[in-house]
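Colleague: sequence? don't have it. structure:
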């Protein structure tokens, strides 16, 4: 799902597959339990001061404060290495 774009409601199949893949990788990299909720969204900022498209990952693990991670990359272009780096830098 992209925020900042009008006329889009549902995720396209490729985006859903990419988001599901990122969720699996996040769960494995952070060693999260099955009851942890992971949200993955691609955000497109129209403001010239913004970096453009970024992927935002929220990790909601019961009993812990929600953690947010940002990767300055479109969801479809997010590499496992960039994801691992973003998760390690934020912790």
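Modeller: Happy to help now that I have it. Since we're looking at a predicted model, the values are computed, not measured.
Colleague: could you use CA atoms for every contact and neighbour count after this?
Modeller: Will do.
Colleague: what residues of whichever helix or strand residue 68 is part of count as buried?
Modeller: Residue 68 belongs to strand 67-71 when assigned by DSSP states H and E. Buried residues in strand 67-71, counted by 16 or more other C-alpha atoms under 10 Å: 69-71.
Colleague: closest one of these to residue 17?
Modeller: residue 71 (17.7 Å; C-alpha to C-alpha).
Colleague: for that closest one, give its distance to residue 21.
Modeller: 15 Å (C-alpha to C-alpha, to the nearest Å).
Colleague: tell me the buried residues in the helix or strand hosting residue 28?
Modeller: According to DSSP H and E, residue 28 maps onto helix 13-29. For helix 13-29, burial by neighbour count (16+ other C-alpha under 10 Å) applies to 15-16, 18-19, 22-23, 26-27.
Colleague: and here is the other one:
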């Protein structure tokens, strides 16, 4: 089961930069949160293939979070430093 999450995180990390450029940090972060919330549906799945699929979705969303937050926080931190300086 953890292999599904690992595979999704690898794919998510490789595609995170592309998504950030295409969508922007706020929309990419929103997509990541949506995918994680959608992955919660796996707790209620009765079939194993759907359970694995929802774990893949959740892993992909979890892989997007660090890259979107890093870029967003860097932008916010530089703005705060500019206003303080």
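Modeller: Thanks, I have the structure now. As the structure is a computational prediction, the values presented were derived from the model and not from experiment.
Colleague: any idea what the TM-score comes out to?
Modeller: TM-score of the superposed chains, computed with TM-score structural alignment, normalised by the length of structure 2, equals 0.31; 48 aligned residues with a C-alpha RMSD of 4.1 Å.
Colleague: show residues contacting the strand holding residue 68 of structure 1.
Modeller: With C-alpha atoms under 8 Å, 6 or more residues apart in numbering as the test, strand 67-71 of structure 1 has contacts from 54-60, 78, 82-83, 86-87, 90.
Colleague: which among the residues you listed count as buried?
Modeller: Judged by 16+ other C-alpha under 10 Å, buried ones among the contacts of strand 67-71 of structure 1: 54-60, 78, 83, 86-87.
Colleague: I'd like the residues you listed laid out as TSV, including secondary structure and distance to residue 41 of structure 1.
Modeller: Converted to TSV, these look like this (DSSP: H, G, I helix; E, B strand; the rest coil; distance: C-alpha to C-alpha, whole Å):
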residue	secondary structure	distance to residue 41 of structure 1
54	strand	8
55	strand	6
56	strand	5
57	strand	7
58	strand	9
59	strand	12
60	strand	14
78	coil	12
83	helix	13
86	helix	15
87	helix	15
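Colleague: and which of these is nearest to residue 38 of structure 1?
Modeller: Closest to residue 38 of structure 1, out of all of those and judged by C-alpha to C-alpha, is residue 59, at 4.7 Å.
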